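Student: sequence first, then the predicted structure:
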Amino acid sequence: MLLPPSEQPLCVSSQPPLSGVIVLLLAAACGLSVANVYYSAPLLDQIARDFHVAPSMIGSAITATQIGYGFGLLAVVPLGDLLPSRRLILWQGVAASISVAGVALAPSFVFLLISLFAVGLLSVLVQTLVAYAANRAAPTERGRVVGQVTSGVVIGILCARIIAGALTDLIDWRAVYAVSSVLTVVMAVTLTAVLPKQEAPEAQLSYLALIRSTLSLYRDMPILRGRGVMAFLIFAMFNALWAPLVLPLSAPPFSLPHTEIGLFGFAGLTGALGAGRAGAWADHGYARRTTILCFLLAVVSWVFIAGLPFSIWSLIIGVLLLDFAIQAIHVTSQSLILANARGVGSRIVGAYMAFYSLGSAIGAVLSTMIYAYAGWIGVSLFGGLLGLVGFFIAASRKSENRQQGEG
């Protein structure tokens, strides 16, 4: 049976702390890998036309990816505590590259959904890298390192929209996945070459015991449960914005091409990078205050986002505020749950991010359905409600202690 993190023996790495170059490379790899999950969002209208899918159902493309991601978080990410990192990164990267190629070659919508499920399942390489970085970072710098690596994730998510839009306008939506398939395998080989060669597995468990120990974390870590609910809400908000956004922007009166729609990712990127110090705020004891204020900021952001039918600038301001709030809460949460990981970092990250995947899937499918029946105002009310629920949950929780892991 898995002991709570506070009772587990401390695993001290014999390897030196991560250098700035390695942290930067891990952040870049995270961005490239997670982009595979999000390329489809700005391409939904093109995919729907190619496969003759109704607008109210096209959100299932994102949902299939997120369901796969959720399975991967609980079935693949825990392997980071069992297998050497270099080996795990290599096979995950190669397999992810093959699944991305499957999307590019999809002959039918059903085949596309299956391929996107596989993309999600294997793109959890991102969380393997985050857990690796947290495990190797010095305790006093863990929040900062996690924040820097996680910033690469958000950059990848947002730049995916820019790249996907540009390549689709220049060539075709399938070209996005063809190029990414090549880049993904190059990334995996590069990481395998530069990461330390001597790494011993941190857990001596069978695979089934490893999965059971992952599920037991929900029972043993109150802070994981609490922060997981917040992850569900913030990523439901994230996809409530980005999944249906291409639909009003590509239609009259805007009728924007995919390249210009993708540029809205810059607004989100600016906001997300502005939250890069959230991990340091958590290191200094401001986790609860940061979370409460950022949920409130998220609610305010939806007021601006609701102005889309009348003003593009209102949308830009809202995107900037929302992505700042989401990234700050996410980095704060990961800093807290990984504060005393002690050899179970991959399992904790997988268990936490399962909430993210569920929230992303539900946010994507519900927001596209709401848009089909209630327009952009309906989507904005949905997003604002999610933020309001998060605000009340965060405000009602007692102070979170990084040392004891209580929530």
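Tutor: That came through fine. Residues are numbered from 1 along each chain as shown.

Student: contacts and neighbour counts: CA atoms only from here.
Tutor: OK.

Student: secondary structure element for Thr190?
Tutor: helix 173-194 (DSSP states H and E).

Student: counting by contacts, list what that helix packs against.
Tutor: Counting contacts by 3 or more Cα pairs under 8 Å, 6 or more residues apart in numbering; DSSP states H and E, helix 173-194 packs against helix 20-38, helix 85-104, helix 142-170.

Student: list the contacts of the second one.
Tutor: Contact partners of helix 85-104, identified using Cα atoms under 8 Å, 6 or more residues apart in numbering, comprise 36, 79-80, 111-112, 115-116, 118-119, 122-123, 125, 128, 132, 174-178, 180-182, 184-185, 187-189, 191-192, 195-197, 199.

Student: got another, please set it beside the one above:
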Amino acid sequence: MNQTESSYNLSGSKPLPSLELSPGLIWILAIGAGASVANLYYNQPLLVEMGQTFHVSASRIGNISMLTQLGYAVGMFIFIPLGDLWERRKLITHLLGAVIASLLAMFIAPNILMLEAASFAVGITTVVPQLIVPLAAQLAKPQEQGRVVGLVMSGLFMGILLARLISGFIGFIWGWRTMYLLAAGLMMILMLLLRINLPKCEPENKQITYISLMVSLGKLIWEQPVLRRTSFMGGMLFGAFSLFWTTLAFFLNKPPYSLGSNVAGLFGLVGIVGALTAPYAGRLSDRKGPRTVAGAAAGISFLSFVILGILGQHLWGLILGVILLDLGIQGAQIANQTQIYTLLPKARNRLNAVYMVTYFIGGALGSALGVTLWSAWEWQGVCWGGLGLVLLSLIIWKFNKKSRRG
């Protein structure tokens, strides 16, 4: 054990017993990640309908998406480090119980203030995916981590994209509140599925205190430059991603499209092309190095905003831009997480917490920036904002040359 790694583990901690990562368990982990992360994205195609329900402006209702992502960042900061302290199956099922209550609060929200508070609560409690992904990496063989993370992340990305598709149609037919009632029911089913099928997974450091755990986050940030740079890169890319998806429903609602939430959600289906490439991004990271893959994926994201800005008024151009954007963002996410998981294997949950908190802070800022740019300059402002955020990610990528595998 090297000096850096030993600073995050107490003496006398016992190694985690070997658990077999069967194909069936990989599927369960992928389904769990996708079904739970979907809670964060149901609102994006429904923002127009929510705004009409409460008679508020686009900039005000855009806070719903921003608050959900900000809540997710807060929830990860509070709960994800506990994955290195508590038994994982129990932690996951307890959090799913909390998210059920938050989704029901969305369903019954009587005014915009309650809706905003419930959205923040949904974000705080929907942190299960970020416990599942490092668990999958931990259970995988070292030479297969990229592949396994890619498979689980494919499930996560499918959940993100299908969330928009499903919520768009359900909102169009039965109203946006119905979506949150159905989501609460889905989380009840998922809680039972994971409780039955997840292996009991005790932490490696049972004696460490929560305060020590949180202090160790600061040490990780200070001592791991690759973690800092990769996290910032991920935050900027997800900010661009959120900026686009938060404003897409507003763009489609205006000429030349004049379309409703069902079509906005349908664009999630277009993005599945990107989700299907996630396992290949993981394998490519294993072979070529995650830093190389992350840079190429960020370049694809930059190209997508160029296409969206020039050709977004044409349906085929908008579709092409969505495919490239999802492909680029998801490929970079796989590569970045593969990169950080190799830094300190016994601190994966804390590494993931630092990365994903930064990631969703970037997403929240991107959502806020998106509605601001839309209100001022509409679609062209959105595209220029996306280009700027991706460019920042490429600048930091250029200086991230100390990856152990890239």
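Tutor: That came in fine, so what should we check first? The structure presented is a predicted model; accordingly, all values stated were derived computationally and were not measured.

Student: just name the most buried of the helices and strands packed on helix 173-194 of structure 1.
Tutor: Comparing these by mean neighbour count (mean count of other Cα atoms under 10 Å), helix 142-170 comes out on top with a mean of 24.

Student: can you give me the angle it makes with helix 173-194?
Tutor: Counting by axes from the mean of the first three to the mean of the last three Cα atoms, to 10 degrees, helix 142-170 of structure 1 lies at 150 degrees to helix 173-194.

Student: what does helix 142-170 of structure 1 correspond to over in structure 2?
Tutor: Helix 142-170 of structure 1 corresponds to residues 145-173 in structure 2, going by TM-score structural alignment.

Student: how close does that stretch sit to structure 1?
Tutor: Superposing on structure 1 and averaging over aligned pairs (mean Cα distance after the TM-score superposition for structure 1), stretch 145-173 of structure 2 comes out at 0.9 Å.

Student: and stretch 355-375 of structure 2, by the same measure?
Tutor: Mean for stretch 355-375 of structure 2 is 0.7 Å (mean Cα distance after the TM-score superposition for structure 1).

Student: which residue of structure 1 sits farthest from its center?
Tutor: Pro253 (31.8 Å; Cα atoms, centre = their mean).

Student: check which helix or strand it maps to.
Tutor: Using DSSP H and E, Pro253 of structure 1 falls outside every helix and strand.

Student: then Gly388 of structure 2?
Tutor: Short version, using DSSP H and E: Gly388 of structure 2 is in helix 348-398.

Student: do Pro110 of structure 2 as well
Tutor: Per DSSP H and E, there is no helix or strand for Pro110 of structure 2.

Student: what residue of structure 1 takes the place of it?
Tutor: Using TM-score structural alignment, Pro110 of structure 2 pairs with Pro107 in structure 1.

Student: cool, and Val122 of structure 2?
Tutor: That one, Val122 of structure 2, aligns with Val119 by TM-score structural alignment.

Student: helix or strand: which one has that match?
Tutor: helix 109-122.

Student: average offset between the helix or strand just after that helix and structure 2?
Tutor: Moving toward the C-terminus from helix 109-122 of structure 1, the next helix or strand (DSSP H and E) is helix 125-136. Following the fit onto structure 2, the mean deviation recorded for helix 125-136 of structure 1 is 0.9 Å by mean Cα distance after the TM-score superposition for structure 1.

Student: from the chain's centroid, how far away is helix 125-136 of structure 1?
Tutor: Averaged C-alpha coordinates place helix 125-136 of structure 1 at 13 Å from its chain's average position (Cα atoms, centre = their mean, to the nearest Å).

Student: who are the packing partners of it?
Tutor: Using 3+ Cα pairs under 8 Å, 6+ apart: helix 125-136 of structure 1 touches helix 20-38, helix 85-104, helix 142-170, helix 345-396.

Student: Phe71 of structure 1 is nearest to which of those?
Tutor: For these, proximity to Phe71 of structure 1 was assessed by Cα to Cα; helix 345-396 is nearest, at 7.9 Å.

Student: straight-line length of stretch 133-147 of structure 2, end to end?
Tutor: Stretch 133-147 of structure 2 has an end-to-end distance of 12 Å (criterion: Cα to Cα, to the nearest Å).
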